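J.: Next comes the sequence, and after it the predicted model I'd like to discuss.
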Amino acid sequence: MTKWIRWSGLLGFVAFITVLVVFWLFAAAPIIKFSIENFGSQAVGAKVDVDEVILGFNPLVLSINGVQVTDKDKPMSNLVSFDSAVADMALFPLLLGKAIIQDMSLQGVEFGSVRQSSGALPNSEQVTQSQTDEAEPAKQELAAEPAAKAENSSSDPLPSADDILAREPLLTVSRGEKFKSSLATHKQEIDESLAGVPNEQALRDYQSKLDIILAGKFKSLKDFKARKKALDELQDQFKADRKAIKRASAAIKNGKKDLQSQWSGLKQAPKEDYKNIKGKYTLDAMGTSNLAALLFGKDAGGYAATALEYYEKVSPLLASDDEEGDVLEEAKQKRLAGQFVHFPTDRPLPDFWIKHLSFTASLPMGEVIVTVEDITHQQDVINKATTLMAVGRDMPTIKSLTLNGVLDHRNAKGRDQFDLAIQDWQLKGLNLGLAGLELDNSLLDVNADVIFNGSQMNAQGQGSFNQANFSSNDKTVLAKEMVSALANIDTFSVDGKAQGELTHPDVSISSDLDSKLSKAFNKRIKQKQDELANELRKKLADKLLSYGGDYEQQLKQLNASEGSLDGKSKAMGKMAQTEMGDYQSQLKAQAKAKADKKKKELAKKAKDKLKKFF
């Protein structure tokens, strides 16, 4: 028997096994640790840290302790971390370079834990920061979009009348300033023109001078010439004064015409301002048509943004590496280096495959048991999609929680689907952020599903609120009215939808709460609008008065001045028409009168003589 044994070969086999065992004991674990950290870091784009790797032989078990997977967008936080992972590995595929894990369980799983040091890769830290800066606005926009849409669809909250008048461009102000400036300009022109117009005393003096000039007969030629000169001088003054009166009348007439035109527009300005303000700040039933989005949009958007953030980081890890473009590119790079050829087989195996993964995640709301089947980046090789099931356990505030998912990346586009169901979620002290409103307590049932097709998503969900109680710490009338209206509403539903691009979906939120509140709101808002309208009218009228002031009284004064100028103009015209006869005419008249007198005397004497004869 011993002759059949080839001792040299046996010794060589024993030596090979010994070397293999020694390698397994001392080198395999560090190599596996290095491989996990190296290839894991490349996959997630950030550091993957492993404290310890332990190998067991019978059965072949791989234990990994202290794993931290860095969030590449937040280098000081972990995407996921766990205390230990125990994996049952298949031996023979491992000899072929394939990591096939039959069962893997995780302990101490945490999401978003804080790191002691940055997990950014040295050569990608700047790129990561740049990507974070670019992605952060989109995430914030997604989280704020429902509430933003609600705020945009609702009219602005009614501010005070002073706030409105301070922020709005008012016709009353613009026209009032123009009127005020024009009034000052015309007043200056009128005052300057009236300064050259003779007053009543001057007119009386003119009349006295005329009376003196025209009184009595000329004593001599010299007396006539002196009076004629005085009259001519007075006539010249009359002409100058009449021109001054004409200028003053024109200034008053033009001023009245301009001011009356502006005053007409200024009086209409408060009405036009009120109409414009009313149209802009109206809040009615249409304004409350998206109140649910305003109340619940930020919370729903925040949850959605967090879920999408994790999906965006996990989904690329499941994408098949056999896509045509990648294969062609890889072939060009490795054509001269050679490659490992996969020959056809009845039972093909991927390079990496976790058939069954289970762990318990500790969340603020309680524990969630998670089971994942068929994790691999080569789903086309096994022709199976990755499946996910998460079930809540010992959750104080939730009766039941179930999440099912199918991540199918057997083709380049990929199709992932998730379904979420939550029953009797006890909500307490939820700050709604409007008028100090809080949802004191309520039972919430949630049913939601989402489908991802490539870069497109289609999600819809419904939340049913039961036994709802609201309160508010605000002392405003609006807050009190809202709480009073909500006191009669203990059941309502909120529907949400998200469609479009994964990075920027179109999000909408609606609820039957809107219709239930609209009637109560309309009554209160009508009252509030009436109060505001009255205050606005009063303040606009005050502004009008501040610009117009005693315009009506000033207009009466202008009319009186215009009438006085007309009287002065007529008086001056009459005085200007006064003429004085010449001295020769007076002498002829005197001679004629003397001759007539002598003629009468002769006639009388002749008559007396004739009487004597009879």
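T.: It's in. Residues are numbered from 1 along each chain as shown.
J.: Going by C-alpha atoms from here, please, whenever you check contacts or count neighbours.
T.: Fine.
J.: which residues touch stretch 437-444?
T.: 422-432, 463-474, 479, 483 (C-alpha atoms under 8 Å, 6 or more residues apart in numbering).
J.: Which ChimeraX command selects the buried ones in the residues you listed?
T.: Applying 16 or more other C-alpha atoms under 10 Å to these, the buried members can be selected in ChimeraX as follows:
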select :422,423,424,425,426,427,431,432,463,464,465,466,468,469,470,471,472,479,483
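J.: Mind jotting down where the strands sit in the stretch 251-400 of the chain?
T.: 352-363, 366-375, 386-393, 398-408 (DSSP state E, counting those that start in this stretch).
J.: Switch those strands over to JSON lines; also include distance to Asn254.
T.: Formatted as JSON lines, those follow (distance: least, C-alpha to C-alpha, whole Å):
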{"stretch": "strand 352-363", "distance to Asn254": "83"}
{"stretch": "strand 366-375", "distance to Asn254": "85"}
{"stretch": "strand 386-393", "distance to Asn254": "87"}
{"stretch": "strand 398-408", "distance to Asn254": "83"}
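J.: One more to weigh against that first structure:
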Amino acid sequence: IDDIQKLQKALKTADDIKESVEKLEKEYKDIKNNFSDDYEQSRKSLKQVDKWIKSDYERARSMAKLPDFSVGNIGMMLFGEQAAGRFNTYLGYAATARKYANKTKSDKPEKVKPPRLKGQDIPFPDKNARPDFWIKRLSLSGQTSDQLKLKGEVINITDNQQFIGKPTEADISGTRDDGAQLSLNAVFDYRNELPMETYNVNFTGFSMANTQLSKSSMLPNKLKTGTGNVLTSLKLEGESIKGKIDFVGDKLVFEFNEAKAKKNKIEQIIRDVLEGIKKIEFIAYVSGTRDDLDFRLSSNLDEEISKGLKASIAKEIEAARKKIEQRIDKEVGKYREQLDEVVKDKEAQLKAELDKYQEKVDQQRAKVDAKKKEIEDKIDSEKKKLEKKAKNKLKNLLN
């Protein structure tokens, strides 16, 4: 019995050892599972690097907003001189008309200081006095130096508009073989105290080839080809001047002075934008007096160049972004590969250690199981021996 008790005690010890081994194996499995999860997360993190980089790119792009470019003087630089010249031409016509109007009108004679104690002749103006001359209708025809054929008429040319109650008015039209057409109406009104002249000129379909523009190195110096349409209105009343020019140029081809080198990127961008523009519209305004004129000009050029600048600079930024992205990808890719190799190497090492640990656990568990079976077999054997002895003793007692 003592032997059985010892064996049962040994069996209990074996069970305790087996329980410890199983607990240890469970801890090992937990460690292995945690390692597998961590390793998988590490691999996902490596893949996440690309997403992080892309996210940084997008965040940087959202912060780097392009400014609104304002180039409000390009139209003025290109066409301001031509528009101002047109206004000056009509102002010159008005000045000439006033000059001759003053020469022909019947002014009051200057006051003469009579000699002392002498009489004086005082003239009384005749409001109903007939004019010295009155050309009711004058027909005109001719041709300009640029082959524009003109015809028209001027009515009521006189030295006394107050008497006839009508202003002098000119209506002239013109055509050219290339399709250009001119329509001009001018009114010279000197019936009131303030002289007044109005001009309305519509010139359409004229060629703009070789039109001189700007002397700036960054702007075209002239037009190679193009068709223009211009509507001009101008009113002068006393010293007051007010006028407007509406211009539309189509099928335009600019010519740049190639002798002048492009100085910087902005000049190149402006040149590229202008070379792509085929239609230009502008409105010019003049107001004030001869000694204090306000001249303004607005055109679609400013907006087109502004958009072109923005698009070109955005393109440059995008190209730079791609270069930076490629460089970062190259650098990050190099370290990503190194990191991947390190992770794989460490995984292999740790896996090998875990496999060794698993092998030892399996060996210990096998030994414990074998020892436990050995003890259980011995217990069964001892029990059988005891049962046999007990039966023999019982038999002897009965005999």
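T.: Yep, that arrived. If you're wondering where the values come from, they're calculated on a predicted model, not measured in any experiment.
J.: before we move on, back to that, which one of the strands of the stretch 251-400 of structure 1 lies nearest to Leu266 of structure 1?
T.: Across the strands of the stretch 251-400 of structure 1, Leu266 of structure 1 has its closest neighbour in strand 398-408 (65.2 Å, C-alpha to C-alpha).
J.: how close does that closest one sit to structure 2?
T.: Superposed on structure 2, strand 398-408 of structure 1 shows a mean distance of 1.3 Å to its aligned residues (mean C-alpha distance after the TM-score superposition for structure 1).
J.: buried stuff in that strand?
T.: Residues of strand 398-408 of structure 1 classed as buried by neighbour count (16+ other C-alpha under 10 Å): Ile398, Lys399, Ser400, Leu401, Thr402, Leu403, Asn404, Gly405, Val406, Leu407, Asp408.
J.: Gln379 of structure 1 -> structure 2?
T.: With TM-score structural alignment defining the correspondence, Gln379 of structure 1 maps onto Gln161 in structure 2.
J.: how close does the residue nearest to Lys279 of structure 2 when sequence neighbours are not counted get to Lys51 of structure 2?
T.: Closest residue to Lys279 of structure 2 apart from its sequence neighbours, by C-alpha to C-alpha, 6 or more residues apart in numbering: Asp250 at 4.5 Å. To Lys51 of structure 2, Asp250 of structure 2 is 50 Å away according to C-alpha to C-alpha, to the nearest Å.
J.: how close does the residue nearest to the spatial centre of structure 2 sit to Asp146 of structure 2?
T.: In structure 2, the residue lying closest to the centroid (C-alpha atoms, centre = their mean) is Lys310, at 3.7 Å. Plainly put, Lys310 of structure 2 is 41 Å away from Asp146 of structure 2 if you go by C-alpha to C-alpha.
J.: and if you look at Arg365 of structure 2?
T.: Distance from Arg365 of structure 2 to Asp146 of structure 2, by C-alpha to C-alpha: 115 Å.
J.: Please say which of those two ends up with more neighbours.
T.: Arg365 (19 against 7; other C-alpha atoms under 10 Å).
J.: quick one: the strands in the stretch 201-350 of structure 2?
T.: 222-237, 240-255, 280-289, 292-299.
J.: Distance to Glu382 of structure 2 added to those, as JSON lines?
T.: Output for the strands of the stretch 201-350 of structure 2, formatted as JSON lines (distance: least, C-alpha to C-alpha, whole Å):
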{"stretch": "strand 222-237", "distance to Glu382 of structure 2": "123"}
{"stretch": "strand 240-255", "distance to Glu382 of structure 2": "118"}
{"stretch": "strand 280-289", "distance to Glu382 of structure 2": "117"}
{"stretch": "strand 292-299", "distance to Glu382 of structure 2": "117"}
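J.: Out of the ones you listed, the one nearest Arg98 of structure 2 is which?
T.: Set against Arg98 of structure 2 and scored by C-alpha to C-alpha, those come closest in strand 222-237, at 11.1 Å.
J.: Could you figure out how far the closest one is turned away from strand 240-255?
T.: Interaxial angle, strand 222-237 of structure 2 versus strand 240-255 (axes from the mean of the first three to the mean of the last three C-alpha atoms, to 10 degrees): 170 degrees.
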